[in-house]
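> this one's structure only:
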């Protein structure tokens, strides 16, 4: 298979009446998904889009996402899925950088799209609802209905651009991670080999499609002819109802959610006899949660570790490794997926380090990104010679090849599965007139793994009100990026060259924890 579009074509030819998407939103069969994505493709071609053009998607999880995804693939253009939790200014900046020819948005998010895209803006409402008419927008269904279900077969292959996913950058501006057709096809096949998820699989995917883990697993499931259970609103109660109601066989979770299930009497009494595997990521699992999850679900547990830049395919901690004992590998992120090479190197020199020594984790393989959109300098800086991608994660590999993640060389925080770069938050806080300096660090959170803390130095004669500063930040950033607390200090610790020593700021908060990240 040379094309991502072939996934839906093949499934529709083999079993057109089988459900592809169930759960919340509009259900669709493989035949309908193929037909509607062909209409999308014909519409994009009619608008004059050519190979390499981009189409942006700003919405919660919806069936329209996959119609647009496969339609874009059939038309040879790339999809840009946007984080719907971002602020208007953040959305505007990303759209300006990605420069999409078309923007498709969910009705309640449409006002976040600048008027500059008038005439090339499509809006939809969840399910079968009709969106309210608004100037400069066309209803997605109306637009779709004007185009024939004729597949243009204009897809790109190999190194052609498939998606552009924006990940916050260390400079405070998001970077577009380029994923090619070849890398996605390889990743789907490689990850599929790790799990028994065939045509009979029912995959519960509660996280947003703009996350590489959710989008990647969903594509894996659809490629196999299985169905995905879609979520618009994510709550523990909703997840439980969909899991049991659709008899899910594969469940994608984060440890935080697993902990909520274990502690819920309602969840503990549910029927999980259909579940075969629970796949989690974002942080390691504690022995208490692991044992509780195994007892509750009666299913295999597997952990995956990866980045947007590797399509989430880097390491897997297999079900056989989920055991408690003196030689337990539970604190690890598992071993490299076959086809992926890993190195632990000195972050300053790139020299290989021996087993047990902590350094920067580097990866090489078919799933590694082609680079950052229109960022040649940052792309070059992200790789060591020989195509070794620098993950920015610090860790070590033991004698058995298991990777243990210890810290983050880059300042990335991960709170509740969302990536947060301190530089972006710091830039927003520095706009406050009372702030002289600020350093944002991650501090432990039982619920979210870690949350941002702003360590602030006030200007001479100024007073910092923590609640007011947080509210100020919320006017400029998505709420999940904003600090949950503010600490006022006289000065920030620095090394002789003047660099802020964030490790010293984090140390008191993480004392007694096995890792200094969440």
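Perfect, I can see it now. From a predicted model like this one, the values you see are computed outputs, not experimental measurements.

> Going by C-alpha atoms from here, please, whenever you check contacts or count neighbours.
Will do.

> Okay, strands next: where are they in the stretch 301-450 of the chain?
315-317, 335-336, 341-345, 359-364, 371-372, 383-384, 388-397, 403-408, 413-415, 418-420, 435-445, 449-458 (DSSP state E, counting those that start in this stretch).

> so which of these comes closest to residue 41?
Among the strands of the stretch 301-450 of the chain, strand 371-372 comes nearest to residue 41, with 25.8 Å by CA to CA.

> Show me what the closest one is in contact with.
Residues outside strand 371-372 that contact it (CA atoms under 8 Å, 6 or more residues apart in numbering) are 175, 176, 177, 178, 309, 378, 379.

> and here's the other structure:
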């Protein structure tokens, strides 16, 4: 849009938003939904609600009206921020049961107001000129943000994050990010997801850095922003690292002399892909690790280690103020340095709990109060952590555990592959066998399944090999908004295929 908000405008706008919301009946303990792609109004809307003691639940703009309605009902949201293109979905969600008393649009008002809750422009909300009430907030107890996560398993659950959780993680993250007012970030990862919300938006606001927002990933615009806005730090997920490392279009904007760092999160990043990106872009590539339940960052690779390139594949050190236990998934007993186990975490950034889900809370925390992440990893003698895979996604071949992420990282080292995902399929003889879903890189349309299978020979152990009949070429790998591979969708596809074959 070309709009700009300067730092001296932020607080007055937040106060105006708070006053407008208060005048329209939103108060302490209430919940307001935020259904929008990335927007320059996002932080104003969110902090306006937070400053009067309300909580915000963010929603994926790709959700259906049914999904929107379910989340709004579960979170008990009474009002909603949205955009013009999403008004139809928002009002369909209201018709399906979401109990909304008012809706605000970041865009101009439509010529004809939709049937349902009163609609008002966000601009008019800010124009009231009133004063917001002063509220007493207990940072460790009062919930301010309710994103939804599947956790280690199951359907999406509301994650109750308190003021303390968010502030703690901003400080923990910037201890390693060390952003300054001279930095410019690109806001391409969605703000409705905790990665974009905390690690990009909130940390940048705290540090006084510039954020250039994008409503979504569009390759040419993404590259244009990197170049024209002299982006210094680009927060990405592995698929975007792959794009920057290999796509021919990137050549048109090289060099990028201001780009200091690619910071990758959401899923493991393999050494081969990291090497290619580092060499092509001429910047540091480093990783972090976290989850919605931790607000999200729990581990970040120190810049000095990333520059030295001495710990590629590591997600880094445990951030300040946290405790981490590598535990036997079956017994909960702590494992020794170098031994693999489930990553369990405790600290000021760990969620208050899952909303309305005492059963999930009981399953997710151990007797000592550690949150069980469901991820398998280990720590080395230098205190650097490595994430191997999900507990429930490990493939069991001949009794051996095969991490899908390891095979995916190996495949991404092949220039002919743009993206890849791996799951395990049942096998009477071996228990399970790995299957790869592969996206061909532009210019490699003649790539064959035999090429893919052959590439892994000598790179992984024999029992981890993927035979050519277990290679399937696809247009895209299913992923979450943050870039995590949705292996459950691939497993569901294979179950449906097996059921169809059996029925046939």
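Everything's here; your move. Note that the coordinates shown come from a computational prediction; the quantities given were computed from them, not determined experimentally.

> that older thread, okay if I get the strands of the stretch 301-450 of the first structure as JSON lines plus distance to residue 78 of the first structure?
Formatted as JSON lines, the strands of the stretch 301-450 of the first structure follow (distance: least, CA to CA, whole Å):
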{"stretch": "strand 315-317", "distance to residue 78 of the first structure": "27"}
{"stretch": "strand 335-336", "distance to residue 78 of the first structure": "29"}
{"stretch": "strand 341-345", "distance to residue 78 of the first structure": "28"}
{"stretch": "strand 359-364", "distance to residue 78 of the first structure": "24"}
{"stretch": "strand 371-372", "distance to residue 78 of the first structure": "14"}
{"stretch": "strand 383-384", "distance to residue 78 of the first structure": "24"}
{"stretch": "strand 388-397", "distance to residue 78 of the first structure": "23"}
{"stretch": "strand 403-408", "distance to residue 78 of the first structure": "31"}
{"stretch": "strand 413-415", "distance to residue 78 of the first structure": "27"}
{"stretch": "strand 418-420", "distance to residue 78 of the first structure": "23"}
{"stretch": "strand 435-445", "distance to residue 78 of the first structure": "34"}
{"stretch": "strand 449-458", "distance to residue 78 of the first structure": "33"}
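
> Adding distance to residue 480 of the first structure and mean neighbour count, write the ones you listed out as TSV.
Shown next, in TSV, are the strands of the stretch 301-450 of the first structure (distance: least, CA to CA, whole Å; neighbours: other CA atoms under 10 Å):
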stretch	distance to residue 480 of the first structure	mean neighbour count
strand 315-317	27	25
strand 335-336	31	21
strand 341-345	31	21
strand 359-364	27	25
strand 371-372	24	22
strand 383-384	29	16
strand 388-397	22	22
strand 403-408	19	22
strand 413-415	8	23
strand 418-420	8	17
strand 435-445	13	21
strand 449-458	9	22
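
> do you know which of the ones you listed lies nearest residue 508 of the first structure?
strand 435-445 (9.4 Å).

> Would you mind getting the angle between that closest one and strand 449-458?
160 degrees (axes from the mean of the first three to the mean of the last three CA atoms, to 10 degrees).

> What distance do you get for the spatially most central residue of the first structure to residue 188 of the first structure?
Centroid-nearest residue in the first structure, with CA atoms, centre = their mean: residue 211, separated by 2.1 Å. The gap separating residue 211 of the first structure from residue 188 of the first structure is 15 Å, by CA to CA, to the nearest Å.

> And residue 473 of the first structure, by the same measure?
With CA to CA as the criterion, residue 473 of the first structure and residue 188 of the first structure are 39 Å apart.

> What's the match for residue 91 of the first structure in the second structure?
Counting by TM-score structural alignment, residue 91 of the first structure lines up with residue 68 in the second structure.

> quick one: its match and residue 95 touch, right?
No. In this structure, residue 68 of the second structure is not within contact of residue 95 by CA atoms under 8 Å, at 11.1 Å.

> The two: which is more packed in?
For residue 68 of the second structure versus residue 95, neighbours defined as other CA atoms under 10 Å are more numerous around residue 68 (25 against 17).

> So the more buried one lies in a strand, does it not?
No. If the criterion is DSSP: H, G, I helix; E, B strand; the rest coil, then residue 68 of the second structure is helix and not within a strand.

> give me the stretch of the second structure that the helix or strand hosting residue 293 of the first structure matches.
For residue 293 of the first structure, the host element (DSSP states H and E) is helix 287-297. Here helix 287-297 of the first structure aligns to the second structure at residues 271-281, judged by TM-score structural alignment.

> Look up the average distance of that stretch to its aligned counterpart in the first structure.
Its matched residues in the first structure lie on average 2.8 Å from stretch 271-281 of the second structure after superposition (mean CA distance after the TM-score superposition for the first structure).

> That stretch: how far from the chain's middle?
Chain-centre distance of stretch 271-281 of the second structure: 22 Å, with CA atoms, centre = their mean, to the nearest Å.

> Would you mind identifying the next helix or strand past the biggest helix by length in the first structure?
Longest helix in the first structure, counting residues (DSSP state H): helix 30-46. For helix 30-46 of the first structure, the following helix or strand on the C-terminal side (DSSP H and E) is strand 54-58.
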